[in-house]
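Participant: The sequence isn't on hand, but the structure is:
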């Protein structure tokens, strides 16, 4: 009988997705802070961002989001394949 709870092969993949999710969360926080700084009527003089830097950060965030979405799709596909009944009597 196959042990469905054996996650040993998936643990590194899950950890990577969690790490990526944390990285994206941090990028979003920085992105929001930059956005607020740029749109503030009185931004602090020591913090100035050019539009090109802001656009580059936004593009990096979109690219990271796409990478993570692809990983989640792969995890979903692997999960469906792993839990697919092999015999009609298994349902």
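Facilitator: That came in fine, so what should we check first? Owing to the predicted nature of the structure, the values given are computational and were not obtained by experimental measurement.
Participant: all contacts plus neighbour counts: C-alpha atoms, from now on.
Facilitator: OK.
Participant: Show me what the helix or strand where residue 58 lies is packed against.
Facilitator: Using DSSP states H and E, residue 58 sits in helix 51-82. Where contact means 3 or more C-alpha pairs under 8 Å, 6 or more residues apart in numbering; DSSP states H and E, helix 51-82 is packed against helix 11-39.
Participant: second one coming, line it up with the first:
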């Protein structure tokens, strides 16, 4: 039996369109059943529960913001309509 292929519907995110991804599920595997995030942490990371994630594993940093200050953790939302030079000028003016 060949791998199953599914394509997610296109979505809009503000003025940008999110291109649907085609996911190929290997034979014998089930698609992940992880609920989408409905909130975000101050770092901008989605709050999701991944059922088999072991936070005590040495490769997992359960607190990546430890030892940082607020200024380091501000979310910088880029404006896709500005050129790089215009974005830098805007940031330097403090807008």
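Facilitator: It's in. All values derive from a computational prediction rather than experimental measurement.
Participant: Let me see the TM-score of these two.
Facilitator: Between these two chains, after superposing, the TM-score reads 0.21 (TM-score structural alignment, normalised by the length of the first structure); 38 aligned residues with a C-alpha RMSD of 4.9 Å.
Participant: quick revisit: now the angle from the helix holding residue 58 of the first structure to helix 11-39?
Facilitator: Our comparison of helix 51-82 of the first structure with helix 11-39, counting by axes from the mean of the first three to the mean of the last three C-alpha atoms, to 10 degrees, yields an angle of 150 degrees.
Participant: So for helix 51-82 of the first structure, what gets flagged as buried?
Facilitator: Along helix 51-82 of the first structure, these residues count as buried under the neighbour rule (16 or more other C-alpha atoms under 10 Å): 57, 61, 64, 65, 68, 71, 75.
Participant: mind listing what the second one touches?
Facilitator: Contact analysis of residue 61 of the first structure by C-alpha atoms under 8 Å, 6 or more residues apart in numbering lists 24, 27, 28.
Participant: just those now: which is nearest residue 82 of the first structure?
Facilitator: residue 24 (28.2 Å; C-alpha to C-alpha).
Participant: give me every residue that touches the closest one.
Facilitator: 61, 64, 65.
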